[in-house]
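**Student:** Could you work out the structure for the sequence below:
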Amino acid sequence: MNLPIEFEKKMKAFLGNEWEEFLYSYDNNRFQALRFNTLKVGKNKSVEEEIAGIMDKLGIPMDKKVTWANDAYYYDEKKRPGKHPYHEMGLYYIQEPSAMSAAALLAPKPGMRVLDLCAAPGGKSTQLATYLGDSGLLVSNEINTQRSRILSQNIERMGIKNAVVTNEDSFALAAHFPNFFHAIQVDAPCSGEGMFRKLPEAVNEWSPQNVEICAARQKEILDNAAVMLKPGGVIVYSTCTFSREENEDVIEYFLNEHPDFTVVKMERFWPHKQDGEGHFVAKLVRRGELLLEETVSTQDRTGSIAEDTLEKRKSSGKKDNKKSKKSGGKENMELLNEFLDAILTDDMAEWIRNGKLVMFGDQLYRLPDIDVDLKGLKIQRAGLHIGEFKKNRFEPSHSLALALKKSEAENTVELTCDDPQTNGFFNGLSIMLTQEQADKCKKGWVLVCVDGYPAGWGKVNGTQVKNHYPKGLRNKI
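**Tutor:** Reported below is the predicted structural model:
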């Protein structure tokens, strides 16, 4: 690989006698890893048993773990687990192994308010969600609009119920959320020196000037993160670059500017020392006592849908505006209850009913159970997307399907990953039922499951299940 001359000079001076070993690492193959999603895996058996069964079906041995992350394993890139139905159902997330170190260092506890400030494409957010479980609040932010959509899609795929995806800069969030979060992840935009093997274009974009620009931006982002952190809270700062200017120097600047913080751990992951592309992580703790608030009471919310209170996307056209005015009416609640009572178990139906339900146009969302003021923010996803109200009917969302467990649905169809109809389902084809299967299914909405894991919605009519897998996600397998 032809590295920038200025980069080589800098790294030779920085690494000394390790330079040759570091340079040699660029001639090796990249390391590939996947991290299991314990929001889905480990609900029927132990996590270890379920992972072993999934890995066996993927044809991937479990002989090499990513030692610094939970439930993460290396794999040979020839296996292509990203093309398997299990990936589409969110059973695991494919992630650069050393990048898993940052969320593992933050390791938030259930019930916390957590911010992932620079979150796209979602690796760290989806990892943080496994620590929170279904409790607390995860705000995943990405300033780039297109990347925030990708982030939102990954939050959906992994079945995360308690996440809000925002599309803001750090200044706007700091003004909106002063002294609010218990834990903040700052995976800062950087010069990407650790991405040279993965993205050759990163080599061409690198320059000493870009390093300086990145360092200045990183300091601003960290300053804004400090505004949002509660006393006793934790910030984990990370980059995928080797530059001292963007790593140790940024931390030194931050500690000088914020004397109420201490650094409790700083670590570098090098491609010639660890099996990964490289990462820098630092854990910063604010002095004070960290208090976790109780989740808000939902007793006064039962059976109601709030008016449009948040700004997601501007409604366009008279038709949309008319529908927005009707949101929260008895008609919509009746349609929702009809679906919940017919398709979901009582406990899951009550969890949805008892949540804070809000509308964006015709779209229904359930906000996380921790109160969070989102007015005035650009929102890509406000908690769990439940579904859409159409003329005289309610249509459940793909997000809801992937957030469910099979046991939480009353009407299900079971496929296996080896069944030819499974690939057909992910590509938009209808499912043909045996008479025995048809006899067990009620007419109407049905949760299609593969090997016991929800994959999406269908609609039963006799011995046929009409496909409702989202068109934009088809043809990926």
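**Student:** CA atoms for contacts and neighbours, from now on please.
**Tutor:** Fine.
**Student:** In the protein, where's the longest helix?
**Tutor:** For the chain, the longest helix by residue count, based on DSSP state H, is helix 208-228.
**Student:** Show me what it is packed against.
**Tutor:** helix 170-176, strand 181-187, helix 248-257 (3 or more C-alpha pairs under 8 Å, 6 or more residues apart in numbering; DSSP states H and E).
**Student:** where do the helices sit along the stretch 101-250 of the chain?
**Tutor:** Using DSSP state H, counting those that start in this stretch, the helices of the stretch 101-250 of the chain run over 123-132, 145-157, 170-176, 201-205, 208-228, 248-257.
**Student:** now the other sequence, so there's something to compare against:
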Amino acid sequence: MSNHYTNNKINNQLSPLVQQALERYRTFLSRDEFTQLTTFLIKPIIPSVRINLLKQDPKEFIGSLKMRYRWEVQPVPFCSSGFWVKSPPEEISATIEHRMGFYYIQEAVSMLPVELFDFAKNPKPLILDMAASPGGKTTHLADKIGDQGLIIANDASRSRIQALRVILENWGVMNAAITCQNGSYFGEQYPDSFDYVLLDAPCSMENLRNSASHSMRAITSSERRQLANRQLNLLRSAIRTVKPSGQVIYATCTLSPEEDEAVVSAVLDEMQDIITLDDVSTKLPTPAPALRWDGSRRYPDDMEKALRLWPHIFGTSGFFSARFTKIQSIKKKSRSSTHQERASFSKRFSQLQKKDTKSLWQYFQTSYGFNLEQLLERQMLSLWSRGKEIWAIPILLFEIFPTLPLVSAGMHIAKIIPGGYLPSHAFIARFGTQFQFGNLTLEDSLIGKWLRGEDLAGYEAKDYKRGNIVVITDKKGRNLGRGKVLTDRLKNLLPSRLF
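**Tutor:** Next up is the predicted model:
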């Protein structure tokens, strides 16, 4: 009687959508597991962050955030740069560190897919993020490979591209390009081309938790079938476009078997001579096997190699993920000649002349003690111009994908202005703390104004000339973007989107 009362009390705190979904999943779990799940679901979601490894050391940086903002943090067990932030005194989105791209607010479970790749064998890989927007997993990919190689961040929705651009810029990613294509395009146009493919597939989002980014909604059986068909088609394309011995991650933020185990089972049946399902269970400290039976169908025994994260296991939203390795090519079709002309993106740019390249190198060396030439060589980037703007674009992009239609690529480095250059915010945010000089440290009393985007009237920068562009820091060493020294003030050059 007591258990019945307790269960009713818990159910009354859950939304009708969650209760309905739970009834579907009751038979997949033991009684104890189901009780653990329902008990967990009434608890609030703990926010989590992932530290930007391109800009910070995760252990040192999370330590500074704990002290500065009185955070209580707990490591995410399957992501060394991920941390839960328990009961933060203020919104974790309100800090300057977040606005400057030093960490990304991301549900802990969404950190899992990228961690499942094995990058050890290929330090400078070609990667396709097939459904990339808003870009959290793309930035995670860039972190894992040290922004080496090349990432093609694709999204089929034109309306989602701007968000993707902003996230990659804020993170400081250089070796990436953005495309807007249907996912099937890559399997058709670029078979056997990528070392790794991430497919974070569009899904029903039936993850048993409501959040700002993944809110549950009513879903019909017809919609489930349509989603499953779309997911299977995208997964086929991902497998076609990955190279033999390359890896594909299939992930969804739903617990619906029709979109998870059923899709994996279908592609294994179709391509049993082409792919293998990898055992990724060792990536987790606690077992989280996929289903072998969903109440209406039985799946192969090795389906347990895939991962089904019920929310109560790690304190997350529900999630599913599987990794495939391609063992041989699919019988090739003749590639369409739709895009044999030079990509339209590169038509808008021209490669920077040698004298202009040397001039830019010299500017960064004399103004900041920063070796731009060495950076470009290490990152395999070349300089291109578009009007007054100078961009660093991955060399691999034009070597391997010269006809790929692009939305954007690389990083905006600087703008040509009278008497010199204006380094971009993205470049300063990533590399400013590495400058040997050209830095200006503000007094604590001025930080509030600066972080509100205000100019500092009457400020005298004694060591600098009028027109100098300086990297602004505070006494804690935080990078606070760019400022321009003027006669009567220090002009704030932080982008308006940060406020």
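**Student:** Report the TM-score for the pair.
**Tutor:** With the length set by TM-score structural alignment, normalised by the length of the first structure, the two chains reach a TM-score of 0.82; 439 aligned residues with a C-alpha RMSD of 3.2 Å.
**Student:** Quick one: closest of the helices and strands packed on helix 208-228 of the first structure to Trp19 of the first structure.
**Tutor:** Proximity to Trp19 of the first structure (C-alpha to C-alpha) singles out helix 248-257 among those, at 19.2 Å.
**Student:** ok, average deviation of the closest one from the second structure?
**Tutor:** Mean deviation of helix 248-257 of the first structure relative to the second structure after superposition (mean C-alpha distance after the TM-score superposition for the first structure): 1.2 Å.
**Student:** In the second structure, which residues correspond to that helix?
**Tutor:** Mapped onto the second structure using TM-score structural alignment, helix 248-257 of the first structure covers residues 261-270.
**Student:** buried set for that stretch?
**Tutor:** Buried residues in stretch 261-270 of the second structure, counted by 16 or more other C-alpha atoms under 10 Å: 261-265, 267-268.
**Student:** same check, this time on stretch 436-449 of the first structure
**Tutor:** Residues of stretch 436-449 of the first structure classed as buried: 438, 441-449 (neighbour count, 16+ other C-alpha under 10 Å).
**Student:** Same check on stretch 92-105 of the second structure?
**Tutor:** In stretch 92-105 of the second structure, residues buried by neighbour count (16+ other C-alpha under 10 Å) are 92, 96-105.
**Student:** ranking the helices of the stretch 101-250 of the first structure by burial, who's on top?
**Tutor:** helix 123-132 (a mean of 24; mean count of other C-alpha atoms under 10 Å).
**Student:** Where in the second structure does the longest helix of the first structure align, residue-wise?
**Tutor:** On the second structure, the counterpart of helix 208-228 of the first structure by TM-score structural alignment is residues 221-241.
**Student:** now that stretch, how far from the chain's geometric center?
**Tutor:** A distance of 22 Å separates the centroid of the chain from that of stretch 221-241 of the second structure, by C-alpha atoms, centre = their mean, to the nearest Å.
**Student:** Quick one: residues in contact with that stretch.
**Tutor:** 130, 183-188, 190-194, 197-199, 201-204, 248, 250, 258-259, 263, 266-267, 326, 329-330 (C-alpha atoms under 8 Å, 6 or more residues apart in numbering).
**Student:** compared with the first structure, how much does it deviate?
**Tutor:** Averaged out, stretch 221-241 of the second structure is 1.2 Å away (mean C-alpha distance after the TM-score superposition for the first structure).
**Student:** Now for the alignment partner in the second structure of Cys449 of the first structure: which residues touch it?
**Tutor:** For Cys449 of the first structure, the aligned position in the second structure is Thr473, judged by TM-score structural alignment. Going by C-alpha under 8 Å, 6+ apart, Thr473 of the second structure touches 439-442, 479-481.
**Student:** So among those residues, which ones count as buried?
**Tutor:** Buried among the contacts of Thr473 of the second structure (16+ other C-alpha under 10 Å): 439-441, 479-481.
**Student:** between whichever strand or helix holds Lys459 of the first structure and helix 145-157, how big is the angle?
**Tutor:** If you go by DSSP states H and E, Lys459 of the first structure is part of strand 453-461. Counting by axes from the mean of the first three to the mean of the last three C-alpha atoms, to 10 degrees, strand 453-461 of the first structure lies at 80 degrees to helix 145-157.
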